[in-house]
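Visitor: What would the 3D arrangement of this be:
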Amino acid sequence: MVAPNNRLIAELTGVAPKEKRSAVIQMAPGYYDASNTNRERDWGPVSSGGVFEDHHFTDATRSITLARLRKEIRNNPYLAGLVNKFPEAVGYSNLRSRTPVREYNEAKELFWFRWSKSVTVAGDSLRTLEEIILRELLIAGEVFLVLLNSGKVQVVPSEFCGSPWLNGASADSNEINGIRYNAVGRPQSYRFGQSTIFGTVDFSDRASTVVQARNVLHVYHKDRVLMGRGLPWLLPSLATARDLYEITRAKTKQIKDVTSLIGYLKKSIDSEGIEKFMRGYDPEEEAEPTAATADDAADEAPATGRKIVLAPGSFPELEEGESIELLNSEYQAQDYKELIMLMLHAISSPVGLPVELWFSGLGDVNYSGFKGLGTQWNARRKYILNLLEGNYLDRLHFWRINKAANEGELPPNPVNDDDLIEWAWKRTAVLDDEKHAKSVTLRLKSGERILADFWEEDGLYEEEVLERRRQFYIKAMIAAGELAADVDPTTVKVPLTFLLKNEIPGSAPDKPENVKEDASENQDRAA
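Guide: Model (predicted):
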C-alpha cells in the first residue's frame, strides 16, 4: 500500500500527526562499499522499500514531477528541442498484411489506411497519436488508450489515473496508484479521475470512472519487477535541464550587464570630506535652518549619495578630482561551452538520442564520429520500435481488425492468423547516401542481401514496388506509341530487367567503371 500523506490528513481532519524522531545509525564499515555510508558521499536517506517502484512514485509525486516537466518543455529551449526531435527521429508505422492471400492483404491494408485517418474520439490520425505517445513517454513515461465500442480510441494522460487520497490505496487494498490488481498481480481495472474547476483531478468514487483492463492499452516501459506505472524517460534529465536553463539565463544577463556602465565615482578629497560624502553630506544644506522639533526631524528623508543613471552610449562628465571605478569590466566564459555540452549529454543520455542529432551547430564531431552516433541511435531506435509494436501497435491492430471482421467491415482472415503482419518503418537516416548506395551494391553482388531487403528499409514492400514499376512501364510504352491506349494491362509483358533495374529495352548498357577508353577515341575527341 501507499503510505498516507500525514500533512494532508492533518489538514483535512484537524488532528496533528505525532512527531517521529529519526536518529542516524552509525555502523562500522562493511565489506561492500555500496552499503557503506560516510560524510564524503551523500546517498540520501536509506529506504527499505526501494524495490517497490509504485510506492515511491505516488500520485502526489507524479503530479508535481509531470507538472514541472510539462512547464519546462514549454519554456526551456533545450528540452523542447529534444522532445520535438524525438518523434521525428523514431518515425511512424505502416501496416503490412503478410497472409498468402493477396486480395485479403489489399483489403486489410486499405481498411487500416482509411481507419488511421481518424483514430481518436477527437479526430486525430494514427500518425498524430503515435507522436503524442512518443512525447508522453518522454514526459510522463506512460499513456492510456481506452478502446471504445465505436471503434475509436480515447487518449487519457498519466495524470488522470490515480486513487483517492485519504486511504492511499483506495478502499480496495489491491488498488495502487489507480490500478486494481488481482491475486497474482495482473491489472484488473483502471481508475480515471475527473478534472475540477481548481485544476486538480478528483479520484473519488463519485467522480472517477473504473474501466476494465481488457478495454485499456497501458503504454509504458517496464524495466523492473514490481512496477505497474511508467516513469518519465526525462525524469533523470529534469534537474540538469533546469540548471542548464538557469545557467544560460545568468550568463546572458551577465553579458548584458557588461554592456552597461556599472560602477561608482571616486573623489580625491580630505578625510573630513569623505565622512560627509559617505553620510550623503550636501554643502548647500548647511545654509538651510535645522528642524525645529523632533517630529520635523523624523519627517526628513535621510540623505544619500549621488546616483547617476546613464542611457546607452552616454558617459558622465566628471568633476575635478573624480574618477570612475567599474564593477564589471569583463565576464568569464572559458569553460562555458564545455559545461553546456556536458549538461546536454547528461540530458539526452537517458533518452538515448545523441545530442549531435537534435542540437544543431556543434561543429565538433568529425565524419567518423557522426557515423558512430548514427549507429548508436539506430540500435536504440530499433529497441524503441520493438517496444512500441509489442506494447500497443499489435494489440491495437488485433482489437480493431477483429472488430471490423465481426461487424462485416472486413472479410474474415482466410488463414485465421492475425499475427501475419509486419510494421514497416523507414530506415534510420544515414550521413552519406552515396557511400550507403555503394554498400548496398556490394551486398547485392555478394548475395548477402536481396533488393526486397533494401526496399523494406524504406518502408516499402516488393509487391508495391514491382507493381508501381509495371504501371510506369505500361504508361511509358503507351506514351511512346509502342502500345495502344486501350490495351489490357494484364496482357503486357514487362521485361524483368526493367522491374529490377529500371532498364529500358534497347538502351545502351552502362559501361563498367574499370574499362578504359580506347586511345583512338580519345584522340578523336581531342581533335
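Visitor: CA only for contacts and neighbour counts going forward, please
Guide: Will do.
Visitor: just the helices in the stretch 251-400 of the chain please.
Guide: Per DSSP state H, counting those that start in this stretch, the stretch 251-400 of the chain carries helices over the ranges 271-278, 294-299, 336-348, 367-388, 394-406.
Visitor: What lies in contact with the third one?
Guide: Read that as helix 336-348. Applying C-alpha atoms under 8 Å, 6 or more residues apart in numbering, the contact partners of helix 336-348 are 78-79, 82, 234, 236-238, 240-241, 244, 354-355.
Visitor: Minimum distance to Met227: which of the helices of the stretch 251-400 of the chain has it?
Guide: helix 367-388 (16.4 Å; C-alpha to C-alpha).
Visitor: May I see the buried residues of that closest one?
Guide: Across helix 367-388, burial judged by 16 or more other C-alpha atoms under 10 Å covers 370, 373-374, 377-378, 381, 384-385, 387-388.
Visitor: how close does Gly151 sit to Arg62?
Guide: 31 Å (C-alpha to C-alpha, to the nearest Å).
Visitor: who's more crowded, these two?
Guide: Arg62 (19 against 15; other C-alpha atoms under 10 Å).
Visitor: So the more buried one sits against Glu159, correct?
Guide: Yes: here Arg62 reaches Glu159: they are 7.4 Å apart, a contact under C-alpha atoms under 8 Å.
Visitor: What lies in contact with stretch 154-163?
Guide: With C-alpha under 8 Å, 6+ apart, stretch 154-163 has contacts from 59, 62-63, 66, 120-122, 136, 140, 142-148, 169-170, 175-179, 190-194, 201, 203-204.
Visitor: From those residues, keep the buried residues only.
Guide: For these, buried by 16+ other C-alpha under 10 Å: 59, 62-63, 66, 120, 136, 140, 142-147, 169-170, 175-179, 190-193, 201, 203-204.
Visitor: Can you show me the helices along the stretch 1-150 of the chain?
Guide: For the stretch 1-150 of the chain, applying DSSP H, counting those that start in this stretch gives helices covering 6-13, 53-56, 59-75, 77-90, 102-115, 126-139.
Visitor: Could you also give me the structure for this second sequence? I'd like to compare it with the first:
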Amino acid sequence: MLKRLSGIIEQLRGGNVPPSTASGRSPRQPFFSRLRAKYDAANTTLDNMKHWSRADGLSAASANSPDVRRTLRNRSRYEVANNSYARGITLTLANDVVGTGPRLQMLTPDANANRIVEQEFFAWAESVGLAEKLRTMRLARVSDGEAFGLLTSNDKIDAKVKLDVRLIEADQVASPTLTLDRERYIDGITYDADGNPVSYDVLRQHPGDVTFAADEDYDTVPANGVLHYFRCDRPGQIRGIPDITPALPLFAQLRRFTLAVLAAAETAADFAGILYTDAPANGEADAAEPFEPIELEKRMLLTMPGGWKMAQMRSEQPSTTYSEFKKEILNEIARCLNMPFNVASGNSSGYNYASGRLDHQTYYKSIRVEQSQLAHAVLDRILHAWLREAVLIEGYLPNSLRTLDADTTHQWFWDGHEHVDPAKEANAQKIRLANHTTTLAIEFARQGRDWEAELKQRAKEMELMRQLGLSASDEESLSPTQVKEDNAEDVPHAN
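Guide: Have a look, this model is predicted:
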C-alpha cells in the first residue's frame, strides 16, 4: 500500500514510476487518464450537506408509498379548502382544461351515422353530467394527485344507454387490510407480466368515513371498468401525487406572512399613543407609572406630566415589500402548474398586450397537452364503453358502426380561447385561408367548434336571408382592417 501511494505521489510530482507498479496499469497509460470527471452538484460539502440530506434513490412506487401519498393528499386538500389563492388556481385550471365540456365529432364515411352518434352521445353526456364530472376529476388531480371513475350502469339515467361514470377518491383504491402483497400486486392494483393493470381493489366505504371498519369489504373491479387519471412523472410510477406538491410549503409561507403582517398592523393599531421623555434616567421629570394605560376622551385636550410627551404609534404595516413578496410567492406557486402569474392572481395590472400574449402561449400549450391526455385516458374509454352498449340496443345506432374502430373515427373539440383583439385575429384568419396555410376545420377547432356544423348553420341562415329578401351589408363584407380604416376616415381631424 505504501509503495502504491509513493508511486502516485512520485507521478504527481512528475517523476518516473517503474513499470511494475502496484496498480497494475501499463506504463504507457498515464495516471491522469484514469481520473473521472466531477460535477459540483455531485460533491457533498459542509455547505450543501444539509440541503441534500433528504435525497434518496427510491423507485417511483416506493417514493410514492401509500403513507406519503396520504400525507400529501391531506395537506393539499386542507390548503385548497382554506387558501383562497389555492382554491382559485385549481378552479381556474379545471375550467380552462374542461370548460363547458368536450364535444364529439365522428369521422366515419357514413355521414348519417356520424350525426346520430354525435347527437345521442351529447344527450347522454348531458344526462350523466359528464362535463361536471370531468371538472371534478381535474380538481382531484390537483389536490389528490389522481382521480378514479368506475364505469357502471344506472337505471335512473334519462337516456337509452344506461352507462354511468361514478367517481371515487384515491383513498378507496388501496390494498385491503391484512391482505399480503403478492407478486405484481402494488397498492391495490394487480398487473400482468407486461405491466398492464388487470384489476383494482376498491373499498366499499371511504377510509375517512366514521362508519369505516378495519375489516371493511372491498370489490375487485376489472381494469376495463376503471378510469385512472393521473400524471406520470417517472418511469414505473403507478399512482399520482398532487399537482401542487412543490407549492405546498409556499402556500404555508404565504399564509404565515399575511397573518404576521396583519398581526403587526393590529398590534400597532391597538395603541392610541405612548408616553416618552427626553430626560435622562436621573433627570428631573414627574413620576409616571410604566405601562399604565390612560383613558382618553374624544375631542378633549390632555395635559402630560412634567417632562413627558405623548406621541402616536406609527404603523409600518403592511411594509412596502409586502405586495412584492406575495407576487413572487404566487409566481413560484403557479409555475408548477404552467400557469402565468396574472391568471393565478387574477390581476393583470402589470401586464401589457405583448407580455400577456407571450405568457399565455405557454399556458395554452399546457392546456392542449392536458386535454389530449384527458381525451386518451378518460373520454376515449368512455366512448368505447358507450358504443359497446349502444350497438346492442336494437335499432338504436346504424349497423355500419359495428365494424369500425372508434380510435381512428372520431375526434374531440374543446372550448376555444378568446382572442384579446378579435379584429386582428379575424384578419389573420382571412389571410391564412387566402394563402392556403390553414383550413376551416383548423380555424373552427381553435374556437372549440365543429366546422361542418357551423357551415350547415351558416347555409341555413343565408338561405333564410335570401327568402326574406335580406342581404349582408357592405360593411360586413369588408375585412376588419378595411372597416377600421373606413371608420377612421369618417372621424373629423383637428386643424
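Visitor: TM-score of the superposed pair?
Guide: Scored against TM-score structural alignment, normalised by the length of structure 2, the superposed chains reach a TM-score of 0.77; 435 aligned residues with a C-alpha RMSD of 3.7 Å.
Visitor: Tell me how far the aligned partner of Asp433 of structure 1 in structure 2 lies from Thr481 of structure 2.
Guide: Aligned by TM-score structural alignment, Asp433 of structure 1 pairs with Pro422 of structure 2. Pro422 of structure 2 sits 11 Å away from Thr481 of structure 2, going by C-alpha to C-alpha.
Visitor: Where in structure 2 does stretch 127-144 of structure 1 fall?
Guide: Going by TM-score structural alignment: stretch 127-144 of structure 1 matches residues 131-148.
Visitor: For the stretch 101-250 of structure 2, just list every one of the strands.
Guide: For the stretch 101-250 of structure 2, the strands defined by DSSP state E, counting those that start in this stretch cover 103-106, 146-153, 163-168, 185-186, 189-191, 197-203, 218-222, 226-230.
Visitor: mind putting these in TSV, distance to His384 of structure 2 included?
Guide: Shown next, in TSV, are the strands of the stretch 101-250 of structure 2 (distance: least, C-alpha to C-alpha, whole Å):
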stretch	distance to His384 of structure 2
strand 103-106	12
strand 146-153	11
strand 163-168	11
strand 185-186	27
strand 189-191	22
strand 197-203	18
strand 218-222	16
strand 226-230	12
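Visitor: out of these, which comes closest to Asn352 of structure 2?
Guide: strand 103-106 (33.6 Å).
Visitor: How far off centre is the closest one?
Guide: Here strand 103-106 of structure 2 shows a centroid-to-chain-centroid distance of 25 Å under the convention C-alpha atoms, centre = their mean, to the nearest Å.
Visitor: how close does that strand sit to structure 1?
Guide: Comparison of strand 103-106 of structure 2 with structure 1 after fitting gives an average deviation of 0.7 Å (mean C-alpha distance after the TM-score superposition for structure 1).
Visitor: Can you spell out which helices and strands pack onto that strand?
Guide: helix 111-128, strand 410-413 (3 or more C-alpha pairs under 8 Å, 6 or more residues apart in numbering; DSSP states H and E).
Visitor: what range in structure 1 does that strand sit on?
Guide: Going by TM-score structural alignment: strand 103-106 of structure 2 matches residues 94-97.
Visitor: give me every residue that touches Ile274 of structure 2.
Guide: With contact taken as C-alpha under 8 Å, 6+ apart, Ile274 of structure 2 is in contact with 310-313.
Visitor: which residues make contact with stretch 94-101 of structure 1 from outside it?
Guide: 105-106, 108-109, 112, 414-415, 420-425, 459.
Visitor: nearest to Phe498 of structure 1, of the residues you listed?
Guide: Using C-alpha to C-alpha, Gly459 comes nearest to Phe498 of structure 1 of these, at 21.3 Å.
Visitor: do you know how far that closest one is from Arg380 of structure 1?
Guide: 18 Å.
Visitor: Aligned to Tyr461 of structure 1, what sits in structure 2?
Guide: By TM-score structural alignment, Tyr461 of structure 1 lines up with Asp450.
Visitor: these two touch, right, that match and Phe444?
Guide: Yes: with contact defined as C-alpha under 8 Å, Asp450 of structure 2 reaches Phe444; the gap is 6.3 Å.
Visitor: Between those two, point out the one with more neighbours.
Guide: Legend: neighbour count by other C-alpha under 10 Å for Asp450 of structure 2 and Phe444, higher for Asp450 (21 against 16).
Visitor: Now do the same contact list for the more buried one.
Guide: 105, 413, 441, 444.
Visitor: and Gln471 of structure 1, what pairs with it in structure 2?
Guide: For Gln471 of structure 1, the aligned position in structure 2 is Lys460, judged by TM-score structural alignment.
Visitor: Secondary structure element holding that match?
Guide: helix 451-467 (DSSP states H and E).
Visitor: Tell me roughly how far that helix lies from structure 1 on average.
Guide: Helix 451-467 of structure 2 sits 2.5 Å off on average (mean C-alpha distance after the TM-score superposition for structure 1).
Visitor: and that helix, which residues are buried?
Guide: Using 16+ other C-alpha under 10 Å as the test for burial, helix 451-467 of structure 2 gives Trp451.
Visitor: quick one, that helix and helix 111-128 angle?
Guide: Regarding helix 451-467 of structure 2 and helix 111-128, their directions subtend 100 degrees when assessed with axes from the mean of the first three to the mean of the last three C-alpha atoms, to 10 degrees.
Visitor: Ala213 of structure 1 maps to what in structure 2?
Guide: So Ala213 of structure 1 corresponds to Ala223, using TM-score structural alignment.
Visitor: And its match, how far from Ser199 of structure 2?
Guide: Ala223 of structure 2 sits 5 Å away from Ser199 of structure 2, going by C-alpha to C-alpha.
Visitor: and if you look at Glu183 of structure 2?
Guide: Taking C-alpha to C-alpha as the measure, Glu183 of structure 2 and Ser199 of structure 2 are separated by 14 Å.
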